[in-house]
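*Asks:* No letters, just coordinates:
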């Protein structure tokens, strides 16, 4: 029996189910199953995790995960007893990472592009989560209708943007609460018009009490990362959430980079994708002489011009810059000095998982089944999990008191 077959049976999934969960083709899965080829190490590790996953806990409330990425928002709300009943993520590489890290029951629905999903196809839920992309709205038509005295609503204001899909699902299902996440500059995007349309849609058109706050993750993880969180509670339920009252750790007293870096002394669990047999980071993460010289010259050129562009060296006692989705290109925003005349290195994807709070230092329990390039993109686009969990715990009393309220409000009827 092949290692793949043994682990697949331990995970209690069929070969097609295993292929779907791992984001691989059925033909590859059958070759591994029949011993015609050996499954890669990351595939076997993913199966080990699936086999060892505990059964889903009894649910306190149901939520959906839109623009899910690799599941950062989901992890935060699972921590307070929520059960995910619907996931939407269009990127196939992110789907592979998501599926490798979550065990879902038969009633869970996984969809691709949310634009192709009817609101009525989505299960009923108490809470909606969405890390939707930021896009400008066309307000010329809105202004014209205002001038003509004609009525308009969110379907007119937001049509053609991905926020429209969030709004139409809220309008149909009327969840008790929602949490939206975006980049800090959402408030100033398109000269503030984007945020104005979003808030008007949520508050006036859809009838929710809304609170928002920009939170810097560096009180939670060693990274300066500001993101906006927008929480809403259906107005007829009279239980608003105030994010300004949420306790946030002092950013100045947050953890330092040493808490997420590989120990490199052989004490970490074996992780051959990123470490050699002695536990040291693989040489491939060290910048080449050519790339390191280019980054230094680029930084010097902009220094002479009075600009602040350049690479970011971050040692064990520092806090890193924001990890971005472009990190795979040159790693310039977060470079780790190595000493002894060696060029600095990039973070490994495992260190990125820790930097974003997907796993604790010294452990390797978040499965990364994709290439380094895709992993860097995924973590750079992700949310910081401990921040989301803190927001979820702040919302928890309200969610617990309102769970099931969705069933008391007819779908498709907005609150006045």
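*Replies:* Noted; the coordinates are in hand. Note that the coordinates shown come from a computational prediction; the quantities given were computed from them, not determined experimentally.
*Asks:* CA only for contacts and neighbour counts going forward, please
*Replies:* Will do.
*Asks:* Give me the helices and strands touching the top helix by length along the chain, please.
*Replies:* With residue count as the measure and DSSP state H as the assignment, the chain has helix 385-402 as its longest helix. Judged by 3 or more CA pairs under 8 Å, 6 or more residues apart in numbering; DSSP states H and E, helix 385-402 is in contact with helix 72-78.
*Asks:* Show me which residues of the helix it packs on are buried.
*Replies:* In terms of neighbour count (16 or more other CA atoms under 10 Å), helix 72-78 has its buried residues at 72, 73, 74, 75, 76, 77, 78.
*Asks:* want to compare, so here's the second one:
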């Protein structure tokens, strides 16, 4: 029998909080919360007190005034951009992600309580829910250095000439044209700026500014300000009206953290993460699970490969990292050999890969983020993701302008440029 009172309180809480936020508050996981909501298992009576306490709290992540906004999450991956905007009171009302493994991770962490579609290409723009902000990390492979090099070697087109991923920007544009959100944020690789001698980016700006009429700002931000990883990405922001938005309002720490901050701790202080269940770290032995150490054959191969390229005057090779390091960019191919980021384990010892949990931390995801897929898929997902704290900081400086536009439209308040304290 389902307990009516706790279940009703759970429904009330779900109007204000995400499944992940409720799960963290009551000490459960999102899968359990989802089962309670669907009536698959009873919602325990003992939770009534905790849920009542939760309902007395302000919405987690809202602005000081309690204001919220609605956003959609396109090419969502595992939700790194979403998490950054949720931290400032955003509510996701629509998600699109075609990869089934990424969708599994996404739903495990955020739930499935709103429309979730796979391929956005055939989806009618008019069916997308109304929203204040459009978020989209549209696929970067056609524009990335690695993606362009691979396509060139295979004799395949890239950029907008790519008939699959390269044209997905136009699907973003048609949704913006139809739904006219107050603002948007698009994310891509730094190479988008220089692709095809800058012509690709010129087309993007022409569409966003001239055809759609948005005020557009863009900036390359290196994630190493927030996590110990050199990862440059271009952020493109647009507002439907003229604003006083300034990139100078970004707060980028002068010196970011070092690798030791994300590595598993072997001194007894590594937190126990119930949903990891010892998968990555052996708490009894206080050590990373041995399967992440390179095999003898792989280590010999990588050293020989690096030596061959050094002799030829090339810069290719593995990237050894230490506790005080900032790593190279984590890529989606990390699952193959881990060569771009190999963790030093001592003299005469073979190095190891980062574990998926360490990759999550390297991308700025909290330990509450669950990893329900295989290591191979997890490496791909984190390698394709964004550094979440970068998104959170960009969302912070966008919000005053977004809320001013919302007030202008919904409350007939004269539109004025927000001032920062």
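*Replies:* Arrived safely. Quick caveat: nothing in here was measured; it's all calculated off a predicted structure.
*Asks:* any idea how far residue 261 of structure 1 is from the residue nearest to the spatial centre of structure 1?
*Replies:* The residue at the geometric middle of structure 1, judged as the C-alpha nearest the mean C-alpha position with CA atoms, centre = their mean, is residue 382 (3.3 Å). Taking CA to CA, to the nearest Å as the measure, residue 382 of structure 1 falls 19 Å from residue 261 of structure 1.
*Asks:* Map residue 291 of structure 1 onto structure 2.
*Replies:* Following TM-score structural alignment, the counterpart assigned to residue 291 of structure 1 within structure 2 is residue 298.
*Asks:* same check, this time on residue 29 of structure 1
*Replies:* When structure 2 is aligned by TM-score structural alignment, residue 29 of structure 1 is left unaligned.
*Asks:* Can you classify residue 29 of structure 1 as helix, strand or coil?
*Replies:* When classified by DSSP: H, G, I helix; E, B strand; the rest coil, residue 29 of structure 1 comes out as helix.
*Asks:* How many neighbouring residues does it have?
*Replies:* Residue 29 of structure 1 sits with 24 neighbouring residues when counted by other CA atoms under 10 Å.
*Asks:* Surely it and residue 18 touch.
*Replies:* Yes. The pair residue 29 of structure 1 and residue 18 passes the contact test of CA atoms under 8 Å, sitting 7.5 Å apart.
*Asks:* Let's have the buried residues of helix 72-78 of structure 1 in CSV, adding distance to residue 218 of structure 1.
*Replies:* Supplementary listing: those in CSV, determined by distance: CA to CA, whole Å:
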residue, distance to residue 218 of structure 1
72, 17
73, 18
74, 21
75, 19
76, 17
77, 20
78, 22
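*Asks:* Just give the number of residues close to the counterpart of residue 375 of structure 2 in structure 1.
*Replies:* Taking TM-score structural alignment as the alignment basis, one finds that residue 375 of structure 2 is matched in structure 1 by residue 372. Residue 372 of structure 1 has 16 neighbouring residues, counting by other CA under 10 Å.
*Asks:* gap between the closest residue in space to residue 372 of structure 1 that isn't next to it in sequence and residue 359 of structure 1?
*Replies:* By the measure of CA to CA, 6 or more residues apart in numbering, the closest residue to residue 372 of structure 1 outside its immediate chain neighbours is residue 349, 6.5 Å from it. Here the distance between residue 349 of structure 1 and residue 359 of structure 1 works out to 12 Å (CA to CA).
*Asks:* So between those two, which is more surrounded?
*Replies:* A direct count of neighbours by other CA under 10 Å for residue 349 of structure 1 and residue 359 places residue 349 higher, at 23 against 20.
*Asks:* ok, then the element right after the host helix or strand of residue 175 of structure 2?
*Replies:* Assigned by DSSP states H and E, residue 175 of structure 2 belongs to helix 168-179. Under the assignment DSSP H and E, the closest C-terminal helix or strand after helix 168-179 of structure 2 is strand 183-189.
*Asks:* Spatially, what comes nearest to residue 115 of structure 1 if we skip its sequence neighbours?
*Replies:* Taking CA to CA, 6+ apart as the measure, residue 115 of structure 1 lies nearest to residue 165, with 6.6 Å between them; neighbours along the chain are not counted.
*Asks:* In three-state terms, label the equivalent of the residue nearest to the centre of structure 1 over in structure 2 for me.
*Replies:* In structure 2, the residue paired with residue 382 of structure 1 is residue 385, using TM-score structural alignment. Classification of residue 385 of structure 2 into helix, strand or coil gives coil, according to three-state DSSP.
*Asks:* Verify the stated contact: residue 385 of structure 2 with residue 83.
*Replies:* No. Residue 385 of structure 2 lies out of contact with residue 83 (CA under 8 Å); the separation is 11.7 Å.
*Asks:* quick revisit: okay, now the residue nearest to residue 115 of structure 1: neighbour count?
*Replies:* 22.
*Asks:* ok, now residue 66 of structure 2?
*Replies:* Counted with other CA under 10 Å, the neighbours of residue 66 of structure 2 add up to 12.
*Asks:* Just say helix, strand or coil for it.
*Replies:* In three-state terms, and counting by three-state DSSP, residue 66 of structure 2 is coil.
*Asks:* quick one: it and residue 60 touch, right?
*Replies:* No. Contact criterion CA under 8 Å: residue 66 of structure 2 and residue 60 do not qualify, at 9.4 Å.
*Asks:* Can you work out which residues contact both of the two?
*Replies:* Residues touching both residue 66 of structure 2 and residue 60 comprise residue 89, with contact defined as CA atoms under 8 Å, 6 or more residues apart in numbering.
*Asks:* So what does residue 328 of structure 1 match up with in structure 2?
*Replies:* Using TM-score structural alignment, the partner of residue 328 of structure 1 in structure 2 is residue 335.
*Asks:* Compute the distance between that match and residue 354 of structure 2, please.
*Replies:* Using CA to CA, one gets 10 Å for the distance from residue 335 of structure 2 to residue 354 of structure 2.
*Asks:* overlap in contacts of the two?
*Replies:* Residues touching both residue 335 of structure 2 and residue 354 do not exist when contact is defined as CA under 8 Å, 6+ apart.
*Asks:* who has more neighbours, those two?
*Replies:* Just comparing residue 335 of structure 2 and residue 354: by other CA under 10 Å the higher neighbour count belongs to residue 354, 24 against 18.
*Asks:* which ones are touching that one?
*Replies:* By CA under 8 Å, 6+ apart, the neighbours of residue 354 of structure 2 are 263, 292, 338, 341, 342, 343.
*Asks:* in what helix or strand does the first one lie?
*Replies:* So that's residue 263 of structure 2. With DSSP H and E as the criterion, residue 263 of structure 2 is inside neither a helix nor a strand.
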